[in-house]
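>>> Curious how this folds, go ahead:
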Amino acid sequence: MKRSIFTLALTLVFGSYALANPVDGEKKEVKADESTVTWKAYKVTGSHTGTIALKSGALEFDGDKLTGGEFVVDMTTINTTDLTGDYKNKLDGHLNSDDFFSTASNPTSSLVFTNVEASGKNSYKVTGNLTIKGITKPVTFDVSIYGSKATATLKVDRTNYDVKYGSGSFFDNLGDKTIYDEFDLVVDLQM
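Below you'll find the model as predicted:
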């Protein structure tokens, strides 16, 4: 009798797991150490570029069709690549501060795909929930997949995530100190 109850319990647990997580798709883990995330931010007098490390991620497929994905970025790895020395260290520190991404209290950001639509051969229009500083907002972007590589380009409005420092949308008379609200992310993934 105990064995029957145990078997029934296992069947219910694993049976409900299988229903909640169908096996017909394939989840491909992303090689975080071989993937790159680059950023470019703009200001009145120019721009800055840099990198940020992907902590983990996976893309989900049904056959060869993209159906989902989720990623975690290590915000503490913000790195400016167009500056050197004290200028680089100062900007990196400022980007990590509460004026920008508050990485001490928000060490990661995440992106979870909520909708994927084919837009051409190997191309997809993706909508996802992007979380930065604990604030989640929808974003839409394009993804291209070729074999074991995927690329995406996102335009992110930082003010949606309470990153308002130097924003002309919130502060007057900034002049040439104005930093534009949107920044670009270019993601190259290896699976």
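
>>> CA atoms for contacts and neighbours, from now on please.
Noted.

>>> which residues are contacting the top helix by length along the chain?
The residue-count maximum for a helix in the chain (DSSP state H) belongs to helix 2-20. By CA atoms under 8 Å, 6 or more residues apart in numbering, no surrounding residue is in contact with helix 2-20.

>>> leaving aside the residues next to it on the chain, what's closest to the residue nearest the centre of the chain?
Centroid check for the chain by CA atoms, centre = their mean gives residue 111 as the closest residue, at 4.3 Å. With sequence-adjacent residues excluded and distances taken as CA to CA, 6 or more residues apart in numbering, residue 111 is closest to residue 130, at 4.5 Å.

>>> what about that neighbour, how many neighbours?
Taking other CA atoms under 10 Å as the criterion, the count of residues near residue 130 is 22.

>>> Now show me the structure for the sequence below, then we'll compare the two:
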Amino acid sequence: MKTFSILFAALATITLAFTGPVETVTVDTDASVITWKGYKVLGSHTGTIKVNTGNLQMEDGQLVGGSFTIDMNTINCTDLQGEYKGKLEGHLKSADFFGVEKYPTATFKITNVVSRGTPGAYKISGNLTIKETTKAIRFNANIGEENGKQIATGDIQIDRSDFDIRYGSGSFFDNLGDNTIYDEFDLSVRLVLN
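Model (predicted):
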């Protein structure tokens, strides 16, 4: 039994010797952006939202963890102008949708990272919290270099009904017709790393 304990300790020491320290890399929040796209029967709308804080954990050049916070007050519509732009942004910020006065931030925390077999390509699992509801999500992400900066990107589809955002949803209301707003919306995340 003593021999087994010594062998186990030796293996643990060797494993640790080949594992580098985990480095926390912060996100440049001024340069990072999340682009959203929401869909309805008669078309779609697009816009942006800003990252409030964020970091990624890297070990030996590989992604191993991280998290970021989204500033829900920065919801911006980019496909409308003037009065209609203001109305849509105000409605998205209202209690009908994201209720930003009560819930000013949303968060995402990575729980698992798996390499997809090529450098910088990962399958990410994590917990997304919107309006105090937390759901597990999965998506593919990439980390690469652009103009001397490391950039992390990922495309995510979210079902808003999972977060109790039901306004105009055909899943909860009948006879909406052309006023139906689809439950799924897309997020395209672009994080510039410091």
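
>>> Report the TM-score for the pair.
Superposed pair, TM-score by TM-score structural alignment, normalised by the length of the first structure: 0.87. Supporting alignment: 170 aligned residues with a CA RMSD of 1.2 Å.

>>> and the gap between the equivalent of the residue nearest to residue 111 of the first structure over in the second structure and residue 47 of the second structure?
Counting by TM-score structural alignment, residue 130 of the first structure corresponds to residue 128 in the second structure. Distance, residue 128 of the second structure to residue 47 of the second structure, by CA to CA, to the nearest Å: 20 Å.

>>> mind listing the strands in the first structure by residue range?
26-29, 36-43, 46-62, 65-80, 108-120, 123-132, 135-146, 149-157, 179-190 (DSSP state E).

>>> quick revisit: so the match of residue 130 of the first structure sits against residue 134, correct?
Yes: at 5.4 Å, residue 128 of the second structure and residue 134 qualify as touching, with contact defined as CA atoms under 8 Å.

>>> Trace residue 73 of the first structure over to the second structure, please.
In the second structure, residue 73 of the first structure lands on residue 70 (TM-score structural alignment).

>>> ok, back up a step: please say which position in the second structure the residue nearest to the centre of the first structure maps to.
Counting by TM-score structural alignment, residue 111 of the first structure lines up with residue 108 in the second structure.

>>> can you list the strands of the first structure in CSV and add distance to residue 7 of the first structure?
Shown next, in CSV, are those (distance: least, CA to CA, whole Å):
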stretch, distance to residue 7 of the first structure
strand 26-29, 28
strand 36-43, 46
strand 46-62, 31
strand 65-80, 33
strand 108-120, 35
strand 123-132, 39
strand 135-146, 41
strand 149-157, 43
strand 179-190, 41
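
>>> which one of those lies closest to residue 164 of the first structure?
When those are compared by CA to CA, strand 179-190 sits nearest residue 164 of the first structure, at 7.8 Å.

>>> what's in contact with the closest one?
Outside of strand 179-190 of the first structure, the residues within contact range by CA under 8 Å, 6+ apart are 30-32, 34-44, 148-159, 164-169.

>>> So which residues make contact with stretch 104-111 of the second structure?
Around stretch 104-111 of the second structure, the neighbours that count as contacts under CA under 8 Å, 6+ apart are 65-73, 124-131.

>>> Name all residues that make contact with residue 172 of the first structure.
So residue 172 of the first structure contacts nothing (CA under 8 Å, 6+ apart).

>>> let me fix that: residue 52 of the second structure
29, 68, 69, 70, 71.

>>> burial count for the last one?
Yep, that's residue 71 of the second structure we're talking about. 17.

>>> so it makes contact with residue 50?
Yes: assessed by CA under 8 Å, residue 71 of the second structure is found in contact with residue 50 at 5.8 Å.

>>> So which of the contacts of residue 52 of the second structure is the closest to residue 88 of the second structure?
residue 71 (17.3 Å).

>>> how about that closest one, what does it touch?
With CA under 8 Å, 6+ apart, residue 71 of the second structure has these contacts: 49, 50, 51, 52, 104, 105, 106.

>>> In JSON lines: these, plus distance to residue 86 of the second structure.
Below are the contacts of residue 71 of the second structure laid out as JSON lines (distance: CA to CA, whole Å):
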{"residue": "49", "distance to residue 86 of the second structure": "15"}
{"residue": "50", "distance to residue 86 of the second structure": "17"}
{"residue": "51", "distance to residue 86 of the second structure": "21"}
{"residue": "52", "distance to residue 86 of the second structure": "22"}
{"residue": "104", "distance to residue 86 of the second structure": "18"}
{"residue": "105", "distance to residue 86 of the second structure": "20"}
{"residue": "106", "distance to residue 86 of the second structure": "22"}
